[in-house]
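Q: sequence? don't have it. structure:
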């Protein structure tokens, strides 16, 4: 909740007199009267808004922000109908958003190709989290990262995956298809990116940290650097299964603001549970519900053993050791050991810290310097954090 600040009451000059008095004071001091705030820059035109399975509108500036823009789009991938004969969630093509941070000189240097960072949000989060809570514009500016940052919707509990079978709502979300097979080429088609593996990075926090590592392992042909901030790295752990189960059963499926439901559905909708996700339908049965053979290809610790991260020269893991991150820290250590066993030595930063934004923002700042070759000697600005050998 925001509170309005109070000041002692005082006599106020009529507006015209106050304006004139201020102008005289400035002139006496040899200062110029401040010019009106500059109008928001005209958004760049998207040359291929309908392409690669995506139907999108034009960029819309985010009010009062740095060069941040939103684009609203639809795709068949998010809610894939399972049985055409059965009723399903409506609409099947809900509008979702992607927030994009453009370099400050993007429109004045049209011939310059830019690198691209895909930055993923966490569970029960939203596409704008990294700007509203993560202060992405200030972090990138301070790190000298004047490149493109793409912040896509990932679902409240989508887990950055293609769901194996349908939910009771008769849909099988295909987040991986949307992000990797549609959004990445769509961004390259509509913005002046390098369009290369060397110029493409991915990172995320919590559920998005899992998603970033999962995508990095499965699509090592697309990215040259990856990072997980408080990431899930081992989905076979009992605590991880419990967390995933809780998220997919309790969190609404709508890929909008947390707590929002699609169309007419609300918290008072009868039989609302049918529009939420039972765990067994995510990557296939796990050890509680059946065989786990399908899980290795979804699991970062197993992807490390399979040498899927070996092509990376810039790989980073960050986790606190306090409550909220304690169990995560153990799985990060496991992944670190699996990577080292295969000759991969990532940047691993740990220390006293929990599952909150102040730590994730410092993690991102460290990662941005790391990928640009600065490689800070100390791990983030989190007090007491150290670099694990």
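A: Arrived safely. Since the model is a prediction, treat every value here as computed from it, not as a measurement.
Q: can we go C-alpha only for contacts and neighbour counts from here?
A: Will do.
Q: what sits closest to residue 135 if chain neighbours are left out?
A: In this structure, residue 135 finds its nearest non-sequential neighbour in residue 361, 7.7 Å apart by C-alpha to C-alpha, 6 or more residues apart in numbering.
Q: what helix or strand does that neighbour sit in?
A: Counting by DSSP states H and E, the element that carries residue 361 is helix 357-371.
Q: which SSE is immediately downstream of that helix?
A: With secondary structure assigned by DSSP H and E, helix 357-371 is succeeded by strand 386-387.
Q: and the contacts of stretch 304-316?
A: 216-218, 220, 224-228, 303, 335, 338-339, 341-349, 367, 370-371 (C-alpha atoms under 8 Å, 6 or more residues apart in numbering).
Q: mind listing what's buried in it?
A: Going by neighbour count (16 or more other C-alpha atoms under 10 Å), the buried part of stretch 304-316 is 304, 305, 306, 307, 308, 309, 310, 312, 314, 315, 316.
Q: next: stretch 181-199.
A: Buried, per 16+ other C-alpha under 10 Å, within stretch 181-199: 182, 183, 184, 186, 187, 189, 190, 191, 192, 193, 195, 199.
Q: want to throw those residues into TSV with distance to residue 209 and secondary structure?
A: Putting those into TSV (distance: C-alpha to C-alpha, whole Å; DSSP: H, G, I helix; E, B strand; the rest coil) gives the following:
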residue	distance to residue 209	secondary structure
182	20	helix
183	18	helix
184	18	helix
186	22	helix
187	21	helix
189	26	helix
190	26	helix
191	25	coil
192	26	coil
193	23	strand
195	23	coil
199	20	coil
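Q: which of those sits closest to residue 143?
A: residue 199 (16.8 Å; C-alpha to C-alpha).
Q: nearest residue to the closest one other than its sequence neighbours?
A: With C-alpha to C-alpha, 6+ apart, the residue lying closest to residue 199 is residue 115, at 4.5 Å.
Q: surely the one you found touches residue 187?
A: No: applying C-alpha atoms under 8 Å, one finds residue 115 not in contact with residue 187, separated by 11.3 Å.
Q: what's the helix or strand for residue 149?
A: Counting by DSSP H and E, residue 149 is found in strand 148-152.
Q: what does that strand rub up against?
A: Counting by C-alpha under 8 Å, 6+ apart, 97-103, 114-121, 127-128, 130, 179, 193 sit against strand 148-152.
Q: in helices only, show me those.
A: residue 130 (DSSP state H).
Q: before we move on, the earlier item: the residue nearest to residue 199 and residue 347, how far apart?
A: Residue 115 sits 21 Å away from residue 347, going by C-alpha to C-alpha, to the nearest Å.
Q: can you check residue 71 too?
A: 33 Å.
Q: for comparison:
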């Protein structure tokens, strides 16, 4: 009989411990913080995923500016939640350090946000023709271009500078963070790091040469062109780290100097850090305030 009671007591203890860990697991688990959706693309028989950040206590009757965020090569549409950037935005907004805004972050894979040379992916058109109009409608955002901005890191910065130069009447401001400003003008500037060349289908994306070999269509050329009136209207911010990747430091410095030489107004800032999220996120206050001022 004592053995039976001991057995029952042991089972109760095991059940209690199990319930405790279940409760701890449930209480520490936080559900999806961004709204995630998947939509078909109009240009090809594919779907594309994206996440949407809304500020604390947002309701649909509140009309807010829209920020389009283009992620880097190692990221996707879940990255803001992964690095708790949404929490950073919440804290900054609640503290009065940031204005209220809505942010959409599509999944661009490793495609440089380009319409691929081989025709298999049209990331730029998917974002501009499919995702952006849907988010504007679903979230009742303020009108573009006046209240639409581009924010991007690394590979995304290249895509953002290209996207705005092609859809030049769609945005009022752009911030490119730690961006490789690739160019055919200079062999060093056209050089893509070895790991990128190994793991990215660059020839499928760009073809034999960047910009189809037409340097007049390069990021450097179009953004510094005084006669490109529509693009000149977009407020531009360049940010990179003093310990960033060598090609990013070099190409951004050269791009900045060319913009200065041609009288193209822009803001630039060099932060203390490298090419990581831990370096980028502390600068997002500066970025959002620049975009939405």
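A: Received, thanks. What you see is a predicted model, and the numbers here were worked out from it, not measured in a lab.
Q: give me the common contacts of residue 115 and residue 187 of the first structure.
A: Common neighbours of residue 115 of the first structure and residue 187 (C-alpha under 8 Å, 6+ apart) are residue 193.
Q: any idea how far residue 60 of the first structure is from the nearest residue to residue 68 of the first structure once chain neighbours are set aside?
A: Closest residue in space to residue 68 of the first structure, ignoring its immediate chain neighbours: residue 101 at 4.5 Å, by C-alpha to C-alpha, 6+ apart. Between residue 101 of the first structure and residue 60 of the first structure the computed distance is 12 Å (C-alpha to C-alpha).
Q: now list the buried members of the contacts of stretch 304-316 of the first structure.
A: Here, 16+ other C-alpha under 10 Å leaves 216-218, 220, 224-228, 303, 335, 338-339, 344-349, 367, 370-371 buried among the contacts of stretch 304-316 of the first structure.
Q: just checking, which of these belong to helices?
A: Going by DSSP H, the helices hold 216, 217, 218, 303, 335, 338, 339, 367, 370, 371 from those.
Q: pick the one among those closest to residue 64 of the first structure.
A: residue 367 (26.7 Å).
Q: pull the contacting residues for that closest one.
A: If you count contacts by C-alpha under 8 Å, 6+ apart, then residue 367 of the first structure has 227, 316 around it.
Q: in the second structure, what sits opposite it in the alignment?
A: For residue 367 of the first structure, the aligned residue in the second structure is residue 287 (criterion: TM-score structural alignment).
Q: how about the strands in the first structure?
A: 50-51, 54-56, 60-61, 68-75, 80-81, 96-101, 116-120, 148-152, 171-172, 200-205, 225-229, 314-320, 347-351, 386-387 (DSSP state E).
Q: which part of the second structure lines up with the second one?
A: Counting by TM-score structural alignment, strand 54-56 of the first structure falls onto no part of the second structure.
Q: for the buried residues of stretch 304-316 of the first structure, which one is nearest residue 297 of the first structure?
A: For those, the nearest to residue 297 of the first structure is residue 306 (9.1 Å; C-alpha to C-alpha).
Q: ok, the closest one to residue 240 of the first structure distance?
A: Per C-alpha to C-alpha, residue 306 of the first structure is found 21 Å from residue 240 of the first structure.
Q: what does residue 114 of the first structure give?
A: 37 Å.
Q: these two: which has the busier surroundings?
A: residue 114 (20 against 17; other C-alpha atoms under 10 Å).
Q: spit out the contact partners of the counterpart of that one in the second structure.
A: Alignment note (TM-score structural alignment): residue 114 of the first structure maps to residue 64 of the second structure. By C-alpha under 8 Å, 6+ apart, the residues touching residue 64 of the second structure are 100, 101, 102, 140, 141, 142.
Q: what does the second one correspond to in the first structure?
A: Alignment of residue 101 of the second structure against the first structure is given by TM-score structural alignment, with residue 147 as its counterpart.
Q: ok, now the fourth one?
A: When the first structure is aligned by TM-score structural alignment, the residue opposite residue 140 of the second structure is residue 192.
Q: hang on, isn't its match packed against residue 107?
A: No: between residue 192 of the first structure and residue 107 there is no contact under C-alpha under 8 Å: 9.9 Å.
Q: how near is the match of residue 101 of the second structure to residue 285 of the first structure?
A: Computed as C-alpha to C-alpha, the residue 147 of the first structure to residue 285 of the first structure distance reads 40 Å.
Q: neighbour count for these two, which is higher?
A: Between residue 147 of the first structure and residue 285, counted using other C-alpha under 10 Å, residue 147 has the larger neighbour count: 20 against 17.
Q: which parts of the stretch 151-300 of the first structure are helices?
A: 175-176, 184-190, 207-218, 238-250, 300-305 (DSSP state H, counting those that start in this stretch).
Q: so where in the second structure does the first one end up aligned?
A: What it means is helix 175-176 of the first structure. Counting by TM-score structural alignment, helix 175-176 of the first structure corresponds to 123-124 in the second structure.
Q: just give me the match in the first structure for residue 219 of the second structure.
A: Checking TM-score structural alignment: residue 219 of the second structure goes with residue 300.
Q: same question for residue 266 of the second structure.
A: In the first structure, residue 266 of the second structure lands on residue 346 (TM-score structural alignment).
Q: quick one on the thing from earlier: now the ones in helices among the buried ones among the contacts of stretch 304-316 of the first structure in CSV, with distance to residue 152 of the first structure?
A: Output for these, formatted as CSV (distance: C-alpha to C-alpha, whole Å):
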residue, distance to residue 152 of the first structure
216, 16
217, 19
218, 18
303, 24
335, 26
338, 30
339, 28
367, 19
370, 23
371, 21
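Q: closest to residue 66 of the first structure among those residues?
A: Among those, and counting by C-alpha to C-alpha, the member closest to residue 66 of the first structure is residue 367, at 21.1 Å.
Q: find the nearest non-adjacent residue to residue 291 of the first structure, please.
A: residue 285 (6.0 Å).
Q: select, out of the strands of the first structure, the one closest to residue 295 of the first structure.
A: strand 171-172 (17.2 Å).
Q: so which other helices or strands are in contact with the closest one?
A: If you count contacts as 3 or more C-alpha pairs under 8 Å, 6 or more residues apart in numbering; DSSP states H and E, strand 171-172 of the first structure packs onto strand 80-81.
Q: helices or strands up against the strand it packs on?
A: strand 171-172.
Q: what residue of the second structure takes the place of residue 70 of the first structure?
A: Checking TM-score structural alignment: residue 70 of the first structure goes with residue 36.
Q: please tell me how far its match sits from residue 135 of the second structure.
A: From residue 36 of the second structure to residue 135 of the second structure the distance is 11 Å (C-alpha to C-alpha).
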